[in-house]
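>>> Take this sequence and fold it.
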Amino acid sequence: MMRWIIFIIVYLLFTIYSFQAIKTITKQSWVHYLFIAIAVVVIGNFIFQFTTSSEGRVLSPAKSYAFGFLLAFMSLALVLVPILLGEDIIRGALGLYDKLVTKETFYLPSRRKFVSQIALGLAAIPFTSLLYGMYRGKYRFRVLNYTLHFEDLPDAFDGYRLTQISDIHSGSFDNKEKIEYAVDLINEQQSDTILFTGDMVNNKASEMIPWKDTFGRLKAKDGKFSVLGNHDYGDYVDWPTKEEKSKNLEDLKTIQKDIGFDLLLNEHRYLEKDGQRIAIVGVENWGKGGFKKAGDLKKASSQIEPNDFKILMSHDPSHWDAEVVNDDYHYHLTLSGHTHGMQFGIEIPGWIKWSPVKWRYKQWAGIYEALGQYINVNRGFGYLGYPGRVGIWPEITVIELKKGKKEA
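Have a look, this model is predicted:
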């Protein structure tokens, strides 16, 4: 209860302070009332969504949108308040100077309109970006292509193409047409195999039922493989019984099978071509920082040869640094997801790649290399929490394997 009181007080203070910029710019009372009305609706909806009955740490679409609108509205305040506070400090200093030097009555200079205009102009950038991310950005799918070279790649797999998707989070979807477009886009890549690296749902297997037919259309001549992510286990739901939680996981496994995915639970499969083979290794979720550690790399690789060419599917990229890259076995390529790139950041290819998530995960988006091994961290297909994406768009990864050294 105390946390809610503190939160509401902070929200009110930020809102009142931001309101000063509106009052300085325009004297139109209807604009003032509109700002106040929006502030009340945003906080009221947020409180309602997050204080009503819950099944645990479950983020329903309604809760996600309540959070998204609060985040967008607060982004205004987070830009406005420092600028207005800076101006108030200057105004106060000028008034105090006049009082001490001229010995006149203390007079506080009025707010300058152009300062409020500049502040609102700057605040509009994150505000409109967050709204755009909720409206369009979350379905702005893009295909990223990489070519990776390996000297010990079997000759038969030179030019082999694989498509990776991750973090579907079907419980968040609200536009079937966009999802069908993305599935068609995956098929258009005509890769030899499709690899899904976990988090099919947000919380419950039932979230995927409306999307079974859509994702069942995914096609790859050498099959489709998957692993579990931290959200797939139902750990964030307050289940009435352990039996219901176990049934939920079994239901999800069945759904994955119905869709056509070969779910790898600390096990492996071989892809064979012209008498040669590569190993697809899949571990259950293994993550640092309080996430489930059900993954067993030794068990998953127990029946493959050390010299096999290996592609590892592991949902959480923290697994790579912690256990994979220094393992006695050489895992040529690891495929992960989980971070979503925080669904927020700035990316200009060849210039900048930044997101706050970099402070949590060393490998958070794209290709990384260490000790002759690669990891690709997919930015995610879906979204969770904030119901949108800004700068970090939903991703379909296509990786082509090439024999030999990369040309300089």
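
>>> C-alpha from now on. contacts and neighbour counts both.
OK.

>>> For this protein, which segments count as strands?
Counting by DSSP state E, the chain has strands at residues 142-150, 160-165, 193-196, 224-226, 261-263, 267-273, 276-282, 309-313, 333-336, 346-348, 352-354, 366-370, 373-377, 395-403.

>>> would you list every one of the helices in the protein?
Using DSSP state H, the helices of the chain run over residues 2-25, 29-51, 61-102, 113-135, 176-188, 212-215, 242-259, 297-300, 318-319.

>>> what would the strands of the chain look like in TSV with mean neighbour count and distance to residue 36?
As requested, the strands of the chain are arranged in TSV below (neighbours: other CA atoms under 10 Å; distance: least, CA to CA, whole Å):
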stretch	mean neighbour count	distance to residue 36
strand 142-150	15	38
strand 160-165	22	43
strand 193-196	24	45
strand 224-226	25	48
strand 261-263	21	50
strand 267-273	16	57
strand 276-282	22	52
strand 309-313	24	49
strand 333-336	28	44
strand 346-348	12	32
strand 352-354	13	34
strand 366-370	15	42
strand 373-377	22	42
strand 395-403	21	38
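
>>> Now the second one, please; I'll put the structures next to each other:
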Amino acid sequence: MLRWIIFILIYCIFSVYGYQAIKTVTKASWFHYLFIIVALVIAGNFIYQFSLGSEGRVLNPAKSYAFGCLLAFMSLNLVIVPILLGEDVIRAFVGVYDKFISKEAFNMSSRRKFISQIALGLAAIPFTSLLYGMYKGKYKFRVLEYVLYFEDLPEAFDGYRITQISDIHSGSFDNFEKIKYGVDLVNEQKSDVILFTGDLVNNKASEMIPWKDLFGTLKAKDGVFSVLGNHDYGDYVDWDSPAAKEKNLDDLKQIQKEMGYDLLLNESRFIEREGQRIALVGVENWGKGGFKKSGDLRKASEHIDLNDFKILMSHDPSHWEEQVINDDYHYHLTLSGHTHGMQFGIEIPGWIKWSPVKWRYKHWAGIYKELGQYINVNRGFGFLAYPGRVGIWPEVSVITLKKGTNDA
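Below you'll find the predicted structure:
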């Protein structure tokens, strides 16, 4: 109860400043009432949704939208508050000066319209961006293509194309046609193999059932391979028993089998061409910072040779930093996801790539190279918690392997 009282108090304080800015800029009373109604509806829906029970600790779509609307509205007020608060400090200082220096009566001057206009103008940027992210940004799929060169790539695999997707998070979906567009986009790449690097669901395997047939249409000549992400284990649900949790994981494995995915559980496979081969290695989730550490690199690689060309699928990029790049086996290419690029950031190719998630993960989006090894951190196909994306769009990665060196 205390947390709701604190929330309501903070929300009201911030909303009062937003209301003052609106009232200073326009005298239209209907606009003032509209602001009040919106503020009440957003707060009321948030309190209602988060007072209800839930199947898991990860937000369902209704809770996500309640959170997203609150986030957008609060972003508006968060920009307004410091500007108007700064103006209040100046107004109070002038009033005190007049009282004690000029010997006049203490009087707070009225708010200046242009200050409120500046505040509202700046506040509109995050507000409209977050609304756009929920309306369109989350389904703004893009294909990112990379060409990576390896001197020891088997010649038969020169030009081999890999399509990677990650972090489907089917429990968040709410638009079949948009998701179908994304799935069709994956198939349109006509890559040799499709690799999915974990987080099929948010909480439970049952979230994938309405989407199973659609994602089962993903096809590639050498197959579709997958690994588990941290959300796939059911760790964010308070299960009635360990047996129920185990059954959930078994159901998720069965769903992937029915979709035609070859789920690698600390295992490896060989892809062969013209008498040559590359090794595909898949580990279970391994992540630092409190995440599940079921990934076993040694076990996954026990049937491959030190000199094999190796592609590793590992959901969490912290695994690459902590264990993979210093391993004697030299994993040429690692494919990860997990970070989502935080679903928020600024990316202008060749100019800037920034997201707050960089303070949590050193390798958070795109291609990185260390010690002669590459990792691609996919920005994710779906979304989680905040039901949108701003600046960090849903991604289909297409990686072409080339033999030789990149002399460009």
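
>>> ok, back up a step: can you add distance to residue 61 of structure 1 and give the strands of structure 1 back as TSV?
Formatted as TSV, the strands of structure 1 follow (distance: least, CA to CA, whole Å):
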stretch	distance to residue 61 of structure 1
strand 142-150	23
strand 160-165	22
strand 193-196	23
strand 224-226	25
strand 261-263	26
strand 267-273	34
strand 276-282	30
strand 309-313	29
strand 333-336	25
strand 346-348	25
strand 352-354	27
strand 366-370	28
strand 373-377	26
strand 395-403	21
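
>>> who wins for proximity to residue 40 of structure 1 among those strands?
Of all these, it is strand 346-348 that lies closest to residue 40 of structure 1, at 31.3 Å by CA to CA.

>>> Mean per-residue distance, the closest one versus structure 2.
For strand 346-348 of structure 1, the mean deviation from structure 2 after alignment is 0.4 Å (mean CA distance after the TM-score superposition for structure 1).

>>> from the chain's centre, how far out does that strand sit?
15 Å (CA atoms, centre = their mean, to the nearest Å).

>>> Check which helices and strands it sits against.
With contacts defined as 3 or more CA pairs under 8 Å, 6 or more residues apart in numbering; DSSP states H and E, strand 346-348 of structure 1 has these neighbours: strand 352-354.

>>> can you name the residues of structure 2 that the strand it packs on overlays?
Alignment note (TM-score structural alignment): strand 352-354 of structure 1 is matched to residues 352-354 of structure 2.

>>> Pick the most buried one from the helices of structure 1.
Highest mean neighbour count among the helices of structure 1 (mean count of other CA atoms under 10 Å): helix 318-319, with a mean of 21.

>>> What residues in structure 2 pair up with that one?
The aligned range for helix 318-319 of structure 1 is 318-319, by TM-score structural alignment.

>>> And the contacts of that stretch?
Residues from elsewhere that reach stretch 318-319 of structure 2, judged by CA atoms under 8 Å, 6 or more residues apart in numbering: 286, 287, 288, 361, 362, 363.

>>> Residue 180 of structure 1 - nearest residue in space that isn't next to it in sequence?
Leaving aside its sequence neighbours, residue 180 of structure 1 sits nearest to residue 214 (CA to CA, 6 or more residues apart in numbering; 6.3 Å).

>>> and the residue nearest the centre of structure 2, what is it in contact with?
Nearest to the mean C-alpha position of structure 2, by CA atoms, centre = their mean, lies residue 340 at 2.7 Å. Residue 340 of structure 2 makes contact with 167, 364, 365, 378, 379, 380, 383, 392 under the criterion CA under 8 Å, 6+ apart.

>>> Next, work out how far apart it and residue 78 of structure 2 are.
To residue 78 of structure 2, residue 340 of structure 2 is 24 Å away according to CA to CA, to the nearest Å.

>>> Run the chain-centre distance for the match of strand 352-354 of structure 1.
So, by CA atoms, centre = their mean, the centroid of stretch 352-354 of structure 2 is 16 Å from its chain's centroid.

>>> And stretch 360-379 of structure 2, by the same measure?
That offset, for stretch 360-379 of structure 2, works out to 16 Å (CA atoms, centre = their mean).

>>> what about it, start to end distance?
15 Å.

>>> For that stretch, give me every contacting residue.
164-166, 317-318, 320, 325, 330-341, 343, 357-358, 392-397.

>>> ok so, going back, may I see the helices of structure 1 arranged in JSON lines, with distance to residue 156 of structure 1 as well?
Output for the helices of structure 1, formatted as JSON lines (distance: least, CA to CA, whole Å):
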{"stretch": "helix 2-25", "distance to residue 156 of structure 1": "60"}
{"stretch": "helix 29-51", "distance to residue 156 of structure 1": "55"}
{"stretch": "helix 61-102", "distance to residue 156 of structure 1": "46"}
{"stretch": "helix 113-135", "distance to residue 156 of structure 1": "43"}
{"stretch": "helix 176-188", "distance to residue 156 of structure 1": "23"}
{"stretch": "helix 212-215", "distance to residue 156 of structure 1": "29"}
{"stretch": "helix 242-259", "distance to residue 156 of structure 1": "28"}
{"stretch": "helix 297-300", "distance to residue 156 of structure 1": "24"}
{"stretch": "helix 318-319", "distance to residue 156 of structure 1": "30"}
